[in-house]
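In: What would the 3D arrangement of this be:
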Amino acid sequence: MKQLYYDLKEKSWYHTDQGKEKIFLGKFFTVPHKDSHPREYQSFHFQVAENKAGPLVGIMASPKKEGFIGNIGLFKRLQLSLARKGGNSIVFTPDQLSDDGMDGFCFLPAHRNWIKMKAPLPDIIYNRLISHEDEVKHLEKVQNLADLYDIPIFNPCFFDKWELYLQLKSHQELAPFLPRTSLLNEENLAEFLQTYKEVYIKKRKSKKGIGLSYISNNGHSYILKTTSAKTLLFPSIKKLYQYFCKDGPAHSYIIQEAIATLPFEGRKFDYRILAHANEQDFDTTGIGVRVATKQQVTTHVPAGGSIVSLEDLPFELDVPAIRKLISLCGKHLSTFYDNLGEFSADIGVTPDGKLFLFELNAKPMDFDEPEIKTASIEKLTDLFIAKSNKKKENVV
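Out: As a prediction, the model looks like this:
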């Protein structure tokens, strides 16, 4: 480990080694030498190999007035893990990134506080923008700069549910695990409800179960339930279709057959899987269980779902089958998305044991299970270090 320092007043990096060897931090930045420390400074321990310190990770968060918004707990845990392994992270918003570097925020675990900090361009950008809308506003500018300086962006974008379905459907081994899905229009709505009696309507660009509706055909009318526990009754397909057109185009939704899955204590449940890249493969980092409320619309915890352990279930999960499915998903999606470092999957199982892929999410929410939360941070840290070392090897 080598100590580098940050001058809090001058907002600049330096080192105090007497040797003549240069020390590099981030992309293309040479850390200058100082003979003595200024009055106010902060020290950081870096792993240094071939004069390169780091990795320096830029965590891209969504902007808010005079700061940022995002998963603060995740950012803190990631910084702590990186610091233990000789790295550092800076949280920045897209407007704080330029050719000159990042002007963001650094969490100091020892002091349990944040400081404003200027830093060089990072070795890696970890995309944690919180919404599709923020990506539309900001991502192109950041991507252009990252491409110019050969900076990989981990988790390059949210998944579009329709595009994702088409991508997975094109894989011969993955296609059988997918519920039948189409873009929403009046004709598809009528055909699906005649064929399946129960369907889900989902926003193509949403997360946490937001915009999810469950519809059942009782023979005379159509019952719609939402994640807000609202229940509506429609007398016709036309009226039901008009309901989804009132806030935007119908093609911003998908329609999906409702799969009858094993119940837990009379309630719908599914497995929540966390996966991380490992060389050319994807490993299953953890498996959780999410159970829906009595309204049976979604298992997402923010929408009212609850958490149980695998041991609570009265049946055994085929873990090898899950791991194989997750590996296939990760490797196939990597042909469409560069630097896909992690994803989560919602998987259901039918009474006869067949697995179904309901959702894949490019920016996983925090898992509440402590062992999965810990394993996730370790996996991410190791990924950043491995990717940084690979980029260094390519340069050398």
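In: hey, let's count contacts and neighbours off CA atoms from now on
Out: Fine.
In: Return the list of helices and strands in contact with whichever helix or strand residue 389 is part of.
Out: Remark: residue 389 resides in helix 370-395, with elements defined by DSSP states H and E. Applying 3 or more C-alpha pairs under 8 Å, 6 or more residues apart in numbering; DSSP states H and E, one finds that helix 370-395 contacts helix 72-84, strand 267-278, strand 281-291.
In: what about 7 Å?
Out: Using 3 or more C-alpha pairs under 7 Å, 6 or more residues apart in numbering; DSSP states H and E, the elements in contact with helix 370-395 are helix 72-84, strand 281-291.
In: One more sequence to fold, the one below, so I can look at both together:
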Amino acid sequence: MNYKLLLACMAAALQLQATSITSLLDTLEKRPEYRLDMLDVEKSALGKQTVSDKLMPTVGLYAGYEISSSPNGMLPIPPNTLIGMVKDQSIGQPFSKNIFREGVSFTWPLFVKSLYTLEEKAELLNLAAKEKRQLNLIQREAVVVGSVAQLRYLEALKSALNAKKRSIQQTEVTTKMKVKEGRAPQSAIFVLNSHVNELDIAMNNIDQSINLLISKIETLTGVHLTQSLPLRVKASVRRGEIFALRPLRSKAEAGKKGMKAANEAYIPSIVTKGNYTLSQADAYNNGRSLHEDYGTAGVYLSMPLFDASKGTASEQAKVDYLKEKTTLDQTEHRLRVQARQLEQEMRLLKKSVALARKSVADQKRLLKIAKVSLTNGTITQEEYLRYEDALADAKAVLYKAEAQRWQDMAQLAVIYGNDLRRIVK
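Out: Model (predicted):
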């Protein structure tokens, strides 16, 4: 019982959060989709750290037991020292068939040119992941705003159809009186009832579409709406750089760095290496237990002369870069065309909304006149119903144009990277 109460409280809390479009958009940063984007950013940061780690020294311990068919050296011995040991057999000579070795070794890359370039590549990929995270958030905001605008359109359309239904039902009252008095045929009531039934079917279809939109919004936000939220413009969309291209541009730059790093694989690298070894064994000449240790350290220059795999890697890096660059160019062209189209469409929709509002006002006046004319018998019932249809159609055009303006503005915000929480309220 307590568990059910907790779930009910949580559901109520979510509903309370959705008191405005801004609070609804705020929930997007708490959703799994945003957390997945954050994990992608963290993963790319680890990729950068992985490259940096290759420039750090590596230190390791080792131990081993060697068995040889003939005595093996426990450590390098200068010839003069060995001569003295051979003359005096009481001295245990550091050779044995069974040697236990243990020690520590290290490697430190002092200069590997390609690693520095790969580090720059990883940094660009990390930047691309951050930009993609922001772009994905704005895209989800645009979907929510567009869905709420569409929801408002459907609710307004249903309200218009309800108003039309009530209007027809009012007319039906007077028509029944005419039928009763013999001034109108019985079929007139059937025609009106048929129109009311068609309106009920249309409103039921709208309810289905509303249900789909509410589910879509809940999928993105985790909030179940029972009705749409108010939408008002708080600020205009800031034009300028096409933000949606940033992740692709960063990836293209990263591809260029990858191509450069592949070519730098032919540049000589400098590495310092060293080790310390402790060897334990019984001397092969007198069986005495010996413990010998020695260490080495050095700086090494490595110069690749021929490696076919490096040439293949260079070609692959070039193809990867060209693919990213082509994708960038293609998307840039598409978004610039889309931005111009949206700008022009929003200007046209502004005019359409003004015209649609005038049309609604005119149709309301015409319907009022038609009702009087129907009562006076100067027009037929079919002519009257056409006025009802005309008013409903005019309202539908108005609501659709207003919803489209919101959707176009949301798409434009995505292109230019505007956080919609700054734009709507």
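In: TM-score them against each other, please.
Out: The TM-score (TM-score structural alignment, normalised by the length of structure 1) is 0.19; 139 aligned residues with a C-alpha RMSD of 7.6 Å.
In: mind giving me a markdown table with the helices and strands packed on helix 370-395 of structure 1 and columns for distance to residue 226 of structure 1 and mean neighbour count?
Out: Compiled in a markdown table, these are given as follows (distance: least, C-alpha to C-alpha, whole Å; neighbours: other C-alpha atoms under 10 Å):
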| stretch | distance to residue 226 of structure 1 | mean neighbour count |
| --- | --- | --- |
| helix 72-84 | 29 | 18 |
| strand 281-291 | 16 | 20 |
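In: Could you double-check that residue 275 of structure 1 lies in contact with residue 345?
Out: No. Between residue 275 of structure 1 and residue 345 there is no contact under C-alpha atoms under 7 Å: 8.1 Å.
In: Give me the more crowded residue out of those two.
Out: A direct count of neighbours by other C-alpha atoms under 10 Å for residue 275 of structure 1 and residue 345 places residue 275 higher, at 24 against 21.
In: residue contacts, the more buried one?
Out: 282, 283, 284, 285, 342, 343, 344 (C-alpha atoms under 7 Å, 6 or more residues apart in numbering).
In: quick one: it from residue 324 of structure 1, how far?
Out: 11 Å (C-alpha to C-alpha, to the nearest Å).
In: now residue 64 of structure 1
Out: Residue 64 of structure 1 is 41 Å from residue 324 of structure 1, by C-alpha to C-alpha.
In: Who has more neighbours out of the two?
Out: Ranked by neighbour count (other C-alpha under 10 Å), residue 64 of structure 1 and residue 324 place residue 324 first, with 13 against 10.
In: Okay, buried residues for the helix or strand hosting residue 67 of structure 2 please.
Out: Assigned by DSSP H and E, residue 67 of structure 2 belongs to strand 58-73. Within strand 58-73 of structure 2, the residues that count as buried by 16 or more other C-alpha atoms under 10 Å are 71, 72.
In: Could you tell me how far that strand lies from the centre of the chain?
Out: 53 Å (C-alpha atoms, centre = their mean, to the nearest Å).
In: State the number of residues packed around the residue nearest to residue 81 of structure 1 when sequence neighbours are not counted.
Out: The shortest distance from residue 81 of structure 1 to any non-neighbouring residue, by C-alpha to C-alpha, 6 or more residues apart in numbering, is to residue 381 (6.6 Å). Around residue 381 of structure 1 there are 23 other residues, counting by other C-alpha under 10 Å.
In: surely residue 381 of structure 1 meets residue 80?
Out: No. The pair residue 381 of structure 1 / residue 80 is not scored as a contact, 9.9 Å apart, by C-alpha under 7 Å.
In: which SSE is the most centrally placed residue in structure 2 in?
Out: Central residue of structure 2 (C-alpha atoms, centre = their mean): residue 136, 3.6 Å from the mean position. In this assignment (DSSP H and E), residue 136 of structure 2 forms part of helix 113-181.
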